[in-house]
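**Student:** Need coordinates for the below:
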Amino acid sequence: MSQVYGLVPSEKVSRKSLQSENYAGGKLVAQDDLVLNRLKAHLGVFARAKESGVVSPDYTVLRPIGDISVKYCESLFKAPIYVGEFRRRTKGIVEGFWRLYTDDFYNVTALLPPREEQDQIVAYLRAQDAHIARFIKAKRELIKLLTEQKLRIIDHAVTRGLDPNVRLKPSGIEWLGEVPEHWEVKPLKRWVRINARTLSEKTDPDFEFRYVDIGSVKTGRLVKELEHIRFEAAPSRARRVLRRGDTIISTVRTYLRAIWYVDEDADDLIASTGFAVLTPGKGVEPEYLGYVIQSSSFVNRVTANSIGIAYPAIAETVLGRFLVALPSTVDEQQSIVAHIKSESTPLDDAITRAEEEIKLIREYRDRLIADVVTGQIDVRGWRPGPDDVASDEELAVLGDDETELREDELGDGGE
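**Tutor:** Predicted coordinates for the structure are as follows:
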């Protein structure tokens, strides 16, 4: 079950490790049943079953009694007032293993208007979603365009430098071509240390850190506020220790191009083992390395050498063998960094504004749903207009930036 996409048939999950090999003990679910993930009820993880099947034994399957709209209940139970109530009633010591037991769920009082009004609420919210989805889609397309413009600036600077008259030489790298003749070409592992620091299994259980998973990162930036989590409740993949000056690149689902340069002083940043952490060595300007790893030529080689179709990945040893061309002096690297930052700052500012607008419209949507399903906004007199219609495909944009399911959204607790 996904917090964003609801119940997802196992054949649509790309990670085989997230697919059950044995359905013994599973619970039967019929179309239009309401399914609760008991481990994530305090996050509002409820979903309407769009088809019949079998779900995890750790889920609770709820079937409506009488004339009740499951779509209405799905929205109702995700409202902040209900999520807070479910959180209050969960039991368990560690958050990752909190459970909302069925009897405790049954003790929560539900607001149920007449069926006709329930259907009106569902129709109204879907109509509003149509407008919100179009807004988000337009902002995402703008972000994509701005990101492409920034990458063109980076690509030229890290492959040709700043002197238009510089003499070039063959790099010996088929995918890179010629580079300035005074630049040095070495395997990446000669420029950096890979995965230099790892969180020990003996770490204090109460150690709290900010967790960087694959879904947190897009090319060159973080795309969501990092989750604070204690070591005791952390997934087993939360092990890569980050420091200022590191660059991380995803080695799983490499088509996502999740790359980030760590530009803050912190001792509480831990990344998933789905990343390779590159710590620059002597003679390498850290931020310049970050731009090189973001460049189209490098990323394209990573994706071309990844193994697997549904869940492509690349080994750190293969990554380390990639030849990389760098200016021979740190001074030149720093000059290129200053140029890139100067040229791309207006683009970065525009991307930040667009992301903030998406965040605000999502907050508005959450508030709107809560107000409508709890009767704060009366929609009984509302009538749909011609622009209030959207297909399920169009509404999918209301999910995360990635159409791919994040590994931490699935299963019944995870690692």
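**Student:** switch to C-alpha atoms for all contacts and neighbour counts from now on
**Tutor:** Fine.
**Student:** How much space separates the residue lying closest to R321 once chain neighbours are set aside from T159?
**Tutor:** Setting aside the residues directly before and after it, R321 is nearest to P187 in space (Cα to Cα, 6 or more residues apart in numbering), at 5.1 Å. Distance check for P187 against T159: by Cα to Cα, to the nearest Å, it reads 16 Å.
**Student:** So these two - more neighbours on which side?
**Tutor:** For P187 versus T159, the count of surrounding residues by other Cα atoms under 10 Å is larger for T159: 22 against 14.
**Student:** Which helix or strand contains the more buried one?
**Tutor:** In this structure, T159 is located in helix 115-160 according to DSSP states H and E.
**Student:** Can you name the next helix or strand after that helix?
**Tutor:** Remark: after helix 115-160, the chain's next helix or strand is strand 168-170, criterion DSSP H and E.
**Student:** so what secondary structure elements neighbour that next one?
**Tutor:** With contacts defined as 3 or more Cα pairs under 8 Å, 6 or more residues apart in numbering; DSSP states H and E, the packing partners of strand 168-170 are strand 178-180.
**Student:** from the chain's centre, how far out does the strand it packs on sit?
**Tutor:** Offset of strand 178-180 from its chain centre (Cα atoms, centre = their mean, to the nearest Å): 36 Å.
**Student:** one more, for comparison:
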Amino acid sequence: MERMKLYPSYKASYLPDMGSIPAHWGEQRMKHSFVEVDERSITGDEEMLSVSHITGVTPRSQKNVNMFVAETNIGQKLCRPGYIAINTMWAWMAAMGVSEYEGIVSPSYGVYKPINETYNPNYLDYLLRTEVYQAEYNRRSTGVNSSRLRLYPDRFLDMRFVCPLRNEQDQIVRFLDWKVSQINRIINAKKKQIALLQEHKRAVVNEAVMRDAWSTRRLKTFLTESKDTVGDKSAEFDLLSLTKGGVIIRDVSTGKGKFPSDFGTYKVVRAGQIIFCLFDVDETPRTVGLSKNDGMITGAYDVFSISDIEPKFLEYYFIAIDDVKGLKPLYSGLRKVVNIDKFLQIQVPIPPITEQQSIVVQLDSQCVGVNKLIEKINTQIALLHEYRTRLISDVVTGKMDVRGVEVPQYEEMTEFTEDIEESDEDVEKTEEDSC
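**Tutor:** Here you go, the predicted structure:
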């Protein structure tokens, strides 16, 4: 942790969550530095940009995008270097940033053009996604619940933002770029460790469940679709989510994530049933999971009861298929949907039940150690993320004085990310998503 050096004197901030700011810093409304613009693409040939609370504004080509892709980009909003872009639906989570790129964003996004050079664009980019301003976006957004919250231009432009002198902003950016690069280097090394462990696990699973010598059976002979919905009893069910870590229970009490206003169409899930996501199959991080719990899950997914086969063997088999996105040849349409009748015709290699059970025991034993190690490294990464976030916040809001810090030469490093617009952990898919 950096040794905290304070400014000589402080004063109260206009923002209740900010506390104190350096006495010589100003606070000004955003409307004095930016104005909303609405320029549209004529050709649709510009780079499509993604706007995330994790990485700000970046080219969508660098992302694992798990969302609808329009047939044409004509009419999308233009966004230029130095402009602020705000993902309107996710502004309450600070899904915004200052663009370094020439490109286009969704017509529903807010785009704001600088009218002076008050702010260093990189300083402002750091500042916009700090927790103190995220809380203020949330307060200023309007809507019946989190999934309907919108931060409208007048409410954003009326916000006060801290404003150090420009040369001080420049030094803050130099310092943070250096320290963030150091942290990112450590994070990337740990992510490489995880990638190697996951590759090893994939090889072990694939070798165990893919055998040419076994006879095959169609999926429809041991899967029965379950279409029961929760209706008006959603309060009696835990909310489940399909993730790379399996089928998990979502904690809705935190308010994190985007949920529908009505869960009535969500499907009932019983422990031991298997869940498939049969659309966007090549972008969805994980398309299969065996549930250990009763609960409910979005109606966009397909839920099946299993008979006459070891359920965990079937899950391991489809995880191996999913790791290479083996269902891609079966999908069709813009949303890359796998027709359920076609899906149930898939031939699956099946060993005798005793061998299935033996394989499951073997894989559970081999994977448990790898999973624990991956979990440990992910915990370390989470702590590094927390430290990086706190460091950025402390420096850009004046809790830490870096004016006298000499920044050495260093190699700039960004974090390897797989975030989507927004992340799969934050978005609940709906029936409309699969259309």
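**Student:** List the TM-score for the superposed pair.
**Tutor:** In this superposition the chains share a TM-score of 0.75, using TM-score structural alignment, normalised by the length of structure 1; 374 aligned residues with a Cα RMSD of 3.9 Å.
**Student:** just to revisit the earlier point, ok, the residue nearest to R321 of structure 1 to E407 of structure 1 distance?
**Tutor:** With distances defined as Cα to Cα, the gap from P187 of structure 1 to E407 of structure 1 amounts to 32 Å.
**Student:** cool, Y101 of structure 1 as well?
**Tutor:** 24 Å.
**Student:** Y364 of structure 1 now?
**Tutor:** Here the criterion is Cα to Cα. By it, Y364 of structure 1 lies 27 Å from E407 of structure 1.
**Student:** For structure 1, just list every one of the helices.
**Tutor:** Assigned helices in structure 1, in chain order: 70-76, 80-89, 102-106, 115-160, 188-191, 286-294, 296-304, 316-321, 330-373, 392-395 (criterion: DSSP state H).
**Student:** For the longest one, name the packing helices and strands.
**Tutor:** Same thing as helix 115-160 of structure 1. Applying 3+ Cα pairs under 8 Å, 6+ apart, one finds that helix 115-160 of structure 1 makes contact with helix 70-76, strand 178-180, helix 286-294, helix 296-304, helix 330-373, helix 392-395.
**Student:** Average offset of the third one relative to structure 2?
**Tutor:** I take that to be helix 286-294 of structure 1. Helix 286-294 of structure 1, aligned to structure 2 and superposed, deviates on average by 1.8 Å (mean Cα distance after the TM-score superposition for structure 1).
**Student:** In structure 2, what stretch matches that helix?
**Tutor:** Helix 286-294 of structure 1 corresponds to residues 311-319 of structure 2 when matched by TM-score structural alignment.
**Student:** which outside residues touch that stretch?
**Tutor:** The contact list for stretch 311-319 of structure 2 (Cα atoms under 8 Å, 6 or more residues apart in numbering) reads 205-206, 209-210, 272, 274, 286, 288-290, 356-357, 359-360.
**Student:** Kindly recompute the last result at 6 Å.
**Tutor:** For stretch 311-319 of structure 2, the external contacting residues (Cα atoms under 6 Å, 6 or more residues apart in numbering) are V209, V360.
**Student:** got the buried residues for that stretch?
**Tutor:** Neighbour counts using 16 or more other Cα atoms under 10 Å place P311, K312, F313, L314, E315, Y316, Y317, F318, I319 of stretch 311-319 of structure 2 among the buried residues.
**Student:** same thing with stretch 198-208 of structure 1?
**Tutor:** Residues of stretch 198-208 of structure 1 classed as buried by neighbour count (16+ other Cα under 10 Å): E208.
**Student:** start to end distance for it?
**Tutor:** Stretch 198-208 of structure 1 has an end-to-end distance of 15 Å (Cα to Cα).
**Student:** Then stretch 194-206 of structure 1?
**Tutor:** Here the two ends of stretch 194-206 of structure 1 are set 27 Å apart, with distance taken as Cα to Cα.
**Student:** Show me what counts as buried in stretch 246-265 of structure 2.
**Tutor:** By neighbour count with 16+ other Cα under 10 Å, stretch 246-265 of structure 2 contains the buried residues V247, I248, I249, R250, G257, K258, F259, P260, F263, G264, T265.
**Student:** whoops, stretch 352-366 of structure 1 was the one
**Tutor:** Of the residues in stretch 352-366 of structure 1, A354, E355, I358, R362, R365 count as buried by neighbour count, 16+ other Cα under 10 Å.
**Student:** Just the buried residues of stretch 246-265 of structure 2: which are in strands?
**Tutor:** V247, I248, I249 (DSSP state E).
**Student:** Kindly tell me how buried the closest residue to D433 of structure 2 other than its chain neighbours is, as a neighbour count.
**Tutor:** Spatial nearest neighbour of D433 of structure 2, chain neighbours left out: A300 (7.1 Å); criterion: Cα to Cα, 6+ apart. Counted with other Cα under 10 Å, the burial measure for A300 of structure 2 works out to 21 neighbours.
**Student:** go on, M1 of structure 1?
**Tutor:** Other residues lying near M1 of structure 1 total 23 when counted by other Cα under 10 Å.
**Student:** Would you check how far apart the closest residue to it other than its chain neighbours and R99 of structure 1 are?
**Tutor:** Computed as Cα to Cα, 6+ apart, the closest residue to M1 of structure 1 that is not its neighbour in sequence is L7, at 4.6 Å. Remark: distance between L7 of structure 1 and R99 of structure 1 (Cα to Cα) = 19 Å.
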